[in-house]
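Peer 1: pasted the sequence and its predicted model underneath.
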Amino acid sequence: MTTPGVDAARERLTELGYEVLVFHTSGSGGRTLESLAEQGLFAGILDLTLSERQVRLHNPSITVIRTTAAECAELGRGVAAKLRAATGPTAVCLPRRGLCTLGGPGAPYHDPHADDALFTALRDGLRGSATELLEFDTHINDPAFGRAASEELHRMITAHRATAGEGRAA
């Protein structure tokens, strides 16, 4: 339930000249994304949606689940481990005011303790790594967050292309 944030990011990346593909977390979208990424078919990947726990019926086809604090900590450690192993430029953008439509203040999945467990595990797991950690005082669905995450991806792609181009010219 991050559609507004994803839409803002998609719009900004399109404005920057990228052809954007959106993969949904429901169904086999994640496996398809990983398969295409392993083939080197993307200039970059912007993933704004981590799965939740605590069951909630989103629609007749999708049930949303909110993670507990312990599960968030485990998820943060797992994400950090994957990012530490990345061979290209990587960054994590943390929206400190909520991670999904249901996770903002006053919403049913608002759980600052669980979110903080995720963020702390990410911070700890990425300490000393090449992965940049950027924190934003926004909700994930705030258009400003989607644009900022898109700008960060664009910056990394542009810097990587410039470095790769210089390497070939030398």
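Peer 2: Arrived safely. None of these values were measured; they are calculated from a predicted model. Residues are numbered from 1 along each chain as shown.
Peer 1: C-alpha from now on. contacts and neighbour counts both.
Peer 2: Will do.
Peer 1: ok, which stretches of this protein are strands?
Peer 2: In the chain, the strands defined using DSSP state E lie at 56-59, 62-64, 91-95, 132-136.
Peer 1: other SSEs contacting the shortest one?
Peer 2: Judged by 3 or more Cα pairs under 8 Å, 6 or more residues apart in numbering; DSSP states H and E, the packing partners of strand 62-64 are strand 56-59.
Peer 1: can you check the third one too?
Peer 2: With contacts defined as 3+ Cα pairs under 8 Å, 6+ apart, the secondary structure elements packing on strand 91-95 are strand 132-136, helix 143-169.
Peer 1: dump those to a markdown table, plus distance to residue 35.
Peer 2: Converted to a markdown table, the helices and strands packed on strand 91-95 look like this (distance: least, Cα to Cα, whole Å):
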| stretch | distance to residue 35 |
| --- | --- |
| strand 132-136 | 24 |
| helix 143-169 | 20 |
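Peer 1: contacts for stretch 36-48, please.
Peer 2: 2, 5-6, 140, 149-150, 153, 157 (Cα atoms under 8 Å, 6 or more residues apart in numbering).
Peer 1: follow-up on the earlier one: right, and the strands of the chain - which one's nearest residue 29?
Peer 2: strand 62-64 (13.8 Å; Cα to Cα).
Peer 1: just the residues contacting that closest one, thanks.
Peer 2: 26, 52-58.
Peer 1: rerun at 7 Å
Peer 2: Strand 62-64 has contacts (Cα atoms under 7 Å, 6 or more residues apart in numbering) with 52-53, 55-58.
Peer 1: nearest to residue 83, of those residues?
Peer 2: Residue 83 lies nearest to residue 52 out of the contacts of strand 62-64, by Cα to Cα, at 19.8 Å.
Peer 1: distance of that closest one relative to residue 61?
Peer 2: Using Cα to Cα, to the nearest Å, we find residue 52 at a distance of 16 Å from residue 61.
Peer 1: second structure follows, compare the two:
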Amino acid sequence: MSQKAVYIVGTCDTKGAELSYVKQITLEQGVAACIVDVSTYAQGPGADVEPAEVARYHPEGPQAVFTGDRGRSIAAMAIALERFLQSRDDIGGVLGLGGSGGTALIAPAMRALAIGVPKLLVSTVASSNVAPYVGASDISMMYSVTDLAGLNRISRIVLANAAHAMAGMVCTPPQMSASDRPAVGITMFGVTTPCVNRLVELLRDTHDCLVFHATGTGGQSMEKLADSGLVAAVIDVTTTEVCDLLMGGVFPCTTDRFGAIARTGLPYIGSCGALDMVNFGALDTVPAHYRDRNLYIHNPQVTLMRTTPEENALIGEWIGERLNRCQGPVRFLLPMGGVSALDAPGATFYDPAADAALFEALERTVRQTDQRRLIRVPHALNDPRFSAALLDQFHNIMRNA
């Protein structure tokens, strides 16, 4: 039997039969399994870990969970479950079963686990938009087809498939070779592609380059890997998600952008990639108060808006404040010749005054030390010489890391 266990999570008061069925199949595959009951009302049969035990992990204690108000109780149990799972050292994988409420309860705890830990959520809502549940994690979601309201000829098949899939993931984890190159996370957007492509080519022989599309979730995924200890460094060429957060675009980061860098102290090389733009959908979706701005139709589904000097000053201050929280080695490069393919002489978003406001705000805000430095580079971001400058700073940091 595997030394690691599958934690089977759900509400035993409403889904006890389904949870027990999944546990039975998992055990038959030679994998240890335990049922974690996250019921917030009556306690159901078959639990290995009872609701009161999970609720004990809530910062305010079990009384914060068992409130009698369904919405509040589910939200509180979600917090307790996250902390409970993080306290375990024998998790081989987590298999959750839930309707809409159970899915909302279980998914946050799964997202908090490290990338690579098997996570499978059988859900009645898995055929709709799953982005709010999956987020930046590697959760697999399986549609239950029928409601999870007792075992039937369909649910038996779906749940058996889920149990076998989880057992397979736990029993056959991928093995990382000792000779594997260290991983480096790199952020890219269409208008910063030339810069990133050169970096990847130059680093290919020595590093495993993980490139993330800077569309909100991309940055979150990169930082999730940083928090999980799965990257050795970050080359954050494209910080454009900050523009969308502050100006209401469709590809925003969260307020925790740069948080993983601060928490881990990872070597960090960043830049101003695509801080000249905010992303919206089709032209007719641009908010009315932005309609008279400098807009560029990137494609029929994406419209870009040029940031102003005032907005760039706000962006620079926001980034600078978060860089100040980073105690590891930080180098943030300022491309004086332009921050994207559209920010060049003769191009749609060329605006030296806006760029100057961004750079001045960063230099005014960032508290520079031997570890944390801003570096002006007299080239555009997509100029090969800027890629070379990023690479030089990366090598300098890694030599001393």
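Peer 2: Nice, thanks for sending it over. Every value quoted in this text rests on a predicted model; they were computed, and no experiment measured them.
Peer 1: superposing both, give me the TM-score.
Peer 2: The TM-score (TM-score structural alignment, normalised by the length of structure 1) is 0.86; 159 aligned residues with a Cα RMSD of 1.6 Å.
Peer 1: just the buried residues of stretch 99-110 of structure 1, please?
Peer 2: Residues of stretch 99-110 of structure 1 classed as buried: 99-104, 109-110 (neighbour count, 16 or more other Cα atoms under 10 Å).
Peer 1: same check on stretch 48-65 of structure 1?
Peer 2: For stretch 48-65 of structure 1, the neighbour count (16+ other Cα under 10 Å) marks 48-49, 52, 64 as buried.
Peer 1: end to end on it, go ahead and measure it.
Peer 2: Terminal-residue distance, stretch 48-65 of structure 1 (Cα to Cα): 16 Å.
Peer 1: about what we covered before: of the contacts of strand 62-64 of structure 1, closest to residue 82 of structure 1?
Peer 2: For these, the nearest to residue 82 of structure 1 is residue 52 (18.7 Å; Cα to Cα).
Peer 1: which ones are touching the closest residue to the closest one other than its chain neighbours?
Peer 2: Excluding the flanking residues, the one nearest residue 52 of structure 1 by Cα to Cα, 6 or more residues apart in numbering is residue 66, at 4.0 Å. Contact analysis of residue 66 of structure 1 by Cα under 7 Å, 6+ apart lists 52-55, 109.
Peer 1: across to structure 2, which of these hold up?
Peer 2: Retained contacts for the contacts of residue 66 of structure 1 in structure 2, judged by both residues aligned by TM-score structural alignment, their matches' Cα atoms under 7 Å, are 52-55, 109.
Peer 1: which one of those is nearest to residue 20 of structure 1?
Peer 2: residue 52 (24.4 Å).
Peer 1: residues touching that closest one, list them.
Peer 2: Contacts of residue 52 of structure 1 (Cα under 7 Å, 6+ apart): 64-67.
Peer 1: from residue 18 of structure 1, how far out is it?
Peer 2: The gap separating residue 52 of structure 1 from residue 18 of structure 1 is 29 Å, by Cα to Cα.
Peer 1: and residue 343 of structure 2, what's its match in structure 1?
Peer 2: Here residue 343 of structure 2 is matched to residue 103 in structure 1, going by TM-score structural alignment.
Peer 1: what's its match in contact with, if anything?
Peer 2: Here residue 103 of structure 1 is in contact with 109-111 (criterion: Cα under 7 Å, 6+ apart).
Peer 1: corresponding residue for residue 333 of structure 2 in structure 1?
Peer 2: Matched to structure 1 by TM-score structural alignment, residue 333 of structure 2 sits across from residue 93.
Peer 1: quick one, what contacts its match?
Peer 2: Shown in contact with residue 93 of structure 1 (Cα under 7 Å, 6+ apart): 133-135, 149.
Peer 1: in structure 2, which of these still touch?
Peer 2: The contacts of residue 93 of structure 1 retained in structure 2, by both residues aligned by TM-score structural alignment, their matches' Cα under 7 Å: 133-135.
Peer 1: out of those, who's the most crowded?
Peer 2: residue 133 (15 neighbours; other Cα atoms under 10 Å).
Peer 1: excluding its backbone neighbours, what's nearest it?
Peer 2: Spatial nearest neighbour of residue 133 of structure 1, excluding adjacent residues (Cα to Cα, 6+ apart): residue 92 at 4.9 Å.
Peer 1: CSV for the buried residues of stretch 99-110 of structure 1, including distance to residue 39 of structure 1?
Peer 2: Shown next, in CSV, are these (distance: Cα to Cα, whole Å):
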residue, distance to residue 39 of structure 1
99, 29
100, 30
101, 32
102, 34
103, 34
104, 36
109, 36
110, 37
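Peer 1: nearest to residue 83 of structure 1, out of the residues you listed: which one, please.
Peer 2: Of the buried residues of stretch 99-110 of structure 1, the one sitting nearest to residue 83 of structure 1 (Cα to Cα) turns out to be residue 99, at 19.0 Å.
Peer 1: any idea how far the closest one is from residue 167 of structure 1?
Peer 2: 39 Å.
Peer 1: now do the helices in structure 1.
Peer 2: Taking DSSP state H as the test, the helices found in structure 1 are 3-15, 29-38, 69-84, 112-126, 143-169.
Peer 1: CSV please, covering the ones you listed and showing mean neighbour count and distance to residue 44 of structure 1.
Peer 2: As requested, the helices of structure 1 are exported to CSV (neighbours: other Cα atoms under 10 Å; distance: least, Cα to Cα, whole Å):
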stretch, mean neighbour count, distance to residue 44 of structure 1
helix 3-15, 19, 11
helix 29-38, 13, 9
helix 69-84, 18, 14
helix 112-126, 19, 20
helix 143-169, 16, 7
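Peer 1: closest one to residue 22 of structure 1 among those helices?
Peer 2: helix 3-15 (8.0 Å).
Peer 1: run the chain-centre distance for that closest one.
Peer 2: Averaged C-alpha coordinates place helix 3-15 of structure 1 at 13 Å from its chain's average position (Cα atoms, centre = their mean, to the nearest Å).
Peer 1: what is it packed up against?
Peer 2: helix 143-169 (3 or more Cα pairs under 7 Å, 6 or more residues apart in numbering; DSSP states H and E).
Peer 1: for the helix it packs on, packing partners?
Peer 2: For helix 143-169 of structure 1, the packing partners by 3+ Cα pairs under 7 Å, 6+ apart come out as helix 3-15.
Peer 1: got a list of contacts for the helix it packs on?
Peer 2: Taking Cα under 7 Å, 6+ apart as the rule, helix 3-15 of structure 1 contacts 20, 48, 140-143, 145-147, 149-150.
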